[in-house]
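**Q** I'd like to go over a predicted model; first the sequence, then the structure.
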Amino acid sequence: MSTFDYDLFVIGGGSGGVRAARVAAGEAGAKVGLAEEDRYGGTCVIRGCVPKKLMVFASGYGGMVEEATHYGWDMQAGGFNWQTFSGHLTKELDRLESVYRKLLAGSGVTTYDARARLKDAHTVELSTGETLTAKHILIATGGRPVRPDMPNAHLGIVSDDIFHLPELPKSILIVGGGYIACEFACILNGLGVEVTQYYRGAQILRGFDEEARGLIADEMREKGIDIHTGTNIVEMHRASAGEDDGLTAPMEATQYGGSAPSDEAGQGPIRVKATNGHTQEFDVVLFATGRHPNSDDMGLEDLGIRIGRAGQIEVDEYSQTSVPSVYAIGDVTNRVNLTPVAIREGMAFVETVFNGNPTPVDHSLIPSAVFTQPEFGTVGLSEEDARDQEPIEVYCTSFRPMQTAFAEKPDRVLMKLVVSAETRKVLGCHIVAPGAGEMIQMAGIAIKMGATKEDFDRTVAVHPTMSEEIVTMRKPMRTA
């Protein structure tokens, strides 16, 4: 008979933790407890993928009326009502959280609405004062957005706060060039906000395929987003206040996520001076400059659990920490910070620990999408990474798609395959186009299976579509 309260105790109620808890309890028959200090569903459901994608949908309707007129429709554009949308959004997120709670309860998982930290290798302490023991502990606490360490950073908001704005600003400065910054730049631009974006690097979307991110930057500028690369903030303060007003902020508010202090609201625009010498006022400043794993104040280092320089919990290929009874999955490990990856890691953990089938997590060839406008779907190696690895052929085409070309819009799309010159395997696929996220899922299957360029060539095109170009490119544009 077990001497522990639980076979497994999960800390974190996001997608990865919930999946691991449900499968361990419902399929492996384990006795499982789970603690979540905030809302069930985690970053993805409550303050990430789901609400962001709903905002992407909302922002896409603005241009439909103008486009429809070219197709013979007599339509009148109305204004976007943020309160109506945000009200529906709140109801939907409440519904999804309820679903997560019901799924856990239906699987027999005992839940605790509390913060948990480790007391020892088999014991967790809850903020309610309870102490519980478990044979295995799984940490799935995710991550949080961070503010830069600079004076008055507390005047800006982070991505978590976007969904709780009382009203849409007329103007916003977005600081950052990663996918979160670019997605929100496109969303807010589509909702009618005047968007300026500062990024300290030479081009947005660092780490992605150069040609693809260049096209996305061009399309964002075409839609009216004012992108300044090689640019950062020198100083910022309330325009209605003096230069020295509020130049210090609590360290936690300055460095980490959370809503801007309520006593700062409604005090006028924020004046920002940039490294390029430009000074401008904005209603809102959004920092999208990185995320930090939620590993702080959990008692981990006291137990000898290794923490990396970025705050991530160090784990092996089976998600096991340096303390054998403690495992970690998802963004808190800072491996591949995507919801489906966290879920896969949770499933592999259960297979390893409770089903006696050691299962490492496969982090190779993961398809992903960036929900800019146009979308960016990608799987495998970029052209730059591939050519550093081996000789390659690059097949690509960029063109105006039928739907928007007919409406006399300048939008362009990109289809690209990166192919090994020796094995003929497709090493990478990159699509910049409306619906690219849907397309890359299908391409990802073929590439994961090891498809060659000739396999793509043998596939009959679906006509007329944008995606047919993926199987009709016969000659390489370049070799490297």
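**A** Arrived safely.

**Q** make it CA atoms for all contacts and neighbour counts henceforth
**A** OK.

**Q** would you map the strands across the stretch 1-150 of the chain?
**A** Taking DSSP state E, counting those that start in this stretch, the strands of the stretch 1-150 of the chain run over residues 6-11, 32-35, 110-112, 116-120, 123-126, 131-139, 143-145.

**Q** buried residues in the lengthiest helix in the chain?
**A** Counting by DSSP state H, the longest helix found in the chain is helix 82-106. Judged by neighbour count (16 or more other C-alpha atoms under 10 Å), helix 82-106 contains these buried residues: 86, 89, 92-94, 96-97, 100-101, 104.

**Q** dump those residues into CSV; add distance to residue 343 as well.
**A** Listed next are those as CSV, based on distance: C-alpha to C-alpha, whole Å:
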residue, distance to residue 343
86, 28
89, 24
92, 22
93, 19
94, 21
96, 17
97, 17
100, 14
101, 17
104, 15
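
**Q** and residue 74, how far from residue 405?
**A** Per C-alpha to C-alpha, to the nearest Å, residue 74 is found 19 Å from residue 405.

**Q** one more: residue 16?
**A** To residue 405, residue 16 is 42 Å away according to C-alpha to C-alpha.

**Q** likewise residue 344?
**A** Residue 344 sits at a distance of 40 Å from residue 405 (criterion: C-alpha to C-alpha).

**Q** more neighbours: these two, which one.
**A** residue 344 (18 against 14; other C-alpha atoms under 10 Å).

**Q** pasting the second one now:
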Amino acid sequence: MTFDYDLFVIGGGSGGVRAARIASAEGKARVALAEEYRMGGTCVIRGCVPKKLMVYASEYPGMIEDARAYGWKVEAGAFDWSHFRSQLEVELTRLENAYRGTLKNAGVEVFDQRATVADAHTVALADGRRVTAKHILIATGGKPFIPDVPGAELGVTSNEMFHLEALPKRALVVGGGYIASEFACILNGLGVETTQYYRGAQILRGFDDEARGHVSTAMQAAGVTIHCGTDILRLEKTAGGILAVATDGTEREFDLVMFATGRSPNSRGLGLEALGVEFGRKDEIKVDGWSQTSVPSIYAVGDVTDRINLTPVAIREGHAFADTVFKGEPRQADHDLVASAVFTQPELGAVGLTEEAARAQEPIEVYVATFRPMQTLFAGRQDRVLMKLIVSTASRKVLGCHIVGPGAGEMIQLVGIAVKMGATKEDFDRTVAVHPTMSEELVTLRNPVRRG
């Protein structure tokens, strides 16, 4: 059978774009890609990139304070949200154009419209056209989950946070994951009176307990009001804003309510159900190690598969798929020991096992250092850094590393290389410290604080 394309990709995020580029430019395939919104996907347009720029913006008040302590005669003016938002849009447009340029240079044909799957080899475009492809790749990412509570339509999600007409005076962030916690810190840093509700016992579930407790304490010291064990019962519109009625019996008024209560795979409504593509309990598309679905010609990568929902992982999955199917280089994406960072204030970087998971697996030693970093200590701040190593008693391998403090995301990237290579505690010990730095503590930890 002759097909219009060797590969048709649905979704123009990082994973889909990488797969399309490699298949076309290096695999010599005829490739098309459809994206119904803006090229770049969640990360570039409404996620990691704009969020990180907002993090940077929110950190300047603290920097200005510190500058005064260092002898600079500076004063902070008012934050101009409209100026920042317009500059942000310029940057996102630049990045979107870069993605488009990458696809064009690779010879990928782009359709700026919605696409669905009509059968195992046919894609239906929104304009009524139908095209055929030997392989179809689903890379449609995820979407914010909105809880089913009365008045939920009064709230916003992370998608809308970058397009607010003005900053609110009082904001409520509902949720305790990394998106919720990051936005709570951003809003607080920009001068918004910020409250965070989370139904669990502690924010940042899934991260190391000691590390997430450290983050929570620091956030509250910086001015974020965190209520754990608390959820929303309903929202009501009032003359002065939005009334949030909570499970702890309180009723408080806010100008903005943001739901950051998780994300769901963007998998439904694509025509996959009728073809027999298997889904998991959270609507994730089920795939094997090669990213292949239960329909052999259809593959899926990225957040829509709900494996590890990180942009670099989606890119690796898309690249591995293209290498395997179009370059004759069979390769599976490696999901083991993936480092990650949470851009709260302070940042949290992590790779490997938490103390809790490691202890359940085998006997361990735990090495911890907490201290006040030189830069903010001089400025009179009470900030504290946490450095933590989890070590196997038997093999001496470093099973996990957890860092809380300025630059934790940058540091964990480099530590991740060592941990991925199987470094032992003695390898860390043999490494000469770089002084004076925060990260030198990772190679000067000598005595375990506990064993288990």
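**A** Here it is on my side, so go on. Given the structure is predicted, the values throughout are model-derived calculations rather than measurements.

**Q** overlay them and tell me the TM-score.
**A** Remark: TM-score between the superposed chains equals 0.99 [TM-score structural alignment, normalised by the length of structure 2]; 452 aligned residues with a C-alpha RMSD of 0.7 Å.

**Q** what's the closest of the buried residues of helix 82-106 of structure 1 to residue 42 of structure 1?
**A** Lowest distance from residue 42 of structure 1 to those (C-alpha to C-alpha) belongs to residue 97, with 9.0 Å.

**Q** quick one: that closest one and residue 42 touch, right?
**A** No: here residue 97 of structure 1 does not reach residue 42: they are 9.0 Å apart, not a contact under C-alpha atoms under 8 Å.

**Q** between those two, what contacts are shared?
**A** Both residue 97 of structure 1 and residue 42 lack any common contact, where contact means C-alpha atoms under 8 Å, 6 or more residues apart in numbering.

**Q** in the stretch 351-480 of structure 1, which spans are strands?
**A** If DSSP E, counting those that start in this stretch is used as the criterion, the strands of the stretch 351-480 of structure 1 fall at 368-370, 376-380, 392-399, 413-420, 426-432, 478-479.

**Q** what residue lies at the spatial centre of structure 2?
**A** Compute the mean C-alpha point of structure 2, and by C-alpha atoms, centre = their mean the closest residue is residue 310, 5.5 Å away.

**Q** quick one: residues contacting the aligned partner of that one in structure 1.
**A** Residue pairing (TM-score structural alignment): residue 310 of structure 2 is matched to residue 338 of structure 1. Contacts for residue 338 of structure 1 (C-alpha under 8 Å, 6+ apart) come out as 330-331.

**Q** same question for the one 4 residues further on.
**A** Counting by C-alpha under 8 Å, 6+ apart, residue 342 of structure 1 makes contact with 15-16, 329-331.

**Q** could you redo the last one with a cut-off of 7 Å?
**A** 16, 329-330 (C-alpha atoms under 7 Å, 6 or more residues apart in numbering).

**Q** please apply the same query to residue 291 of structure 2.
**A** Here residue 291 of structure 2 is in contact with 299-301, 321 (criterion: C-alpha under 7 Å, 6+ apart).

**Q** tabulate these (TSV), appending distance to residue 157 of structure 2 and secondary structure.
**A** Formatted as TSV, those follow (distance: C-alpha to C-alpha, whole Å; DSSP: H, G, I helix; E, B strand; the rest coil):
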residue	distance to residue 157 of structure 2	secondary structure
299	29	strand
300	25	strand
301	24	coil
321	32	helix
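
**Q** of those, closest to residue 54 of structure 2?
**A** residue 301 (27.8 Å).

**Q** the equivalent of that closest one over in structure 1: how many residues sit nearby?
**A** Using TM-score structural alignment, the partner of residue 301 of structure 2 in structure 1 is residue 329. By other C-alpha under 10 Å, the residues close to residue 329 of structure 1 number 32.

**Q** residue 277 of structure 1 too?
**A** Neighbours of residue 277 of structure 1 (other C-alpha under 10 Å): 9.

**Q** ok, residue 183 of structure 1 next?
**A** 22.

**Q** for it, what is the enclosing helix or strand?
**A** helix 179-190 (DSSP states H and E).

**Q** which secondary structure elements does that helix contact?
**A** helix 49-60 (3 or more C-alpha pairs under 7 Å, 6 or more residues apart in numbering; DSSP states H and E).

**Q** can you give me the buried ones in the helix it packs on?
**A** By neighbour count on 16+ other C-alpha under 10 Å, the buried set for helix 49-60 of structure 1 is 50-52, 55-56, 58-59.

**Q** residues making contact with it?
**A** 44, 89, 187, 190-191.

**Q** superpose on structure 2 and give me the mean offset of it.
**A** Overlaying structure 2 shows helix 49-60 of structure 1 at a mean distance of 0.4 Å from the equivalent residues (mean C-alpha distance after the TM-score superposition for structure 1).

**Q** and that helix, which stretch of structure 2?
**A** Against structure 2, helix 49-60 of structure 1 falls on residues 48-59 (TM-score structural alignment).

**Q** same check, this time on stretch 448-460 of structure 1
**A** The aligned range for stretch 448-460 of structure 1 in structure 2 is 420-432, by TM-score structural alignment.

**Q** end-to-end on that stretch?
**A** Stretch 420-432 of structure 2 end-to-end distance (C-alpha to C-alpha) = 20 Å.

**Q** surely the match of residue 301 of structure 2 meets residue 141?
**A** No: applying C-alpha atoms under 7 Å as the test, residue 329 of structure 1 and residue 141 come out as separate, 8.3 Å apart.

**Q** how far out from the middle of the chain is the helix holding residue 183 of structure 1?
**A** 12 Å (C-alpha atoms, centre = their mean, to the nearest Å).

**Q** same check, this time on stretch 238-246 of structure 2
**A** 30 Å.

**Q** and stretch 326-337 of structure 1, by the same measure?
**A** Centroid separation for stretch 326-337 of structure 1 versus its chain: 14 Å, with C-alpha atoms, centre = their mean.
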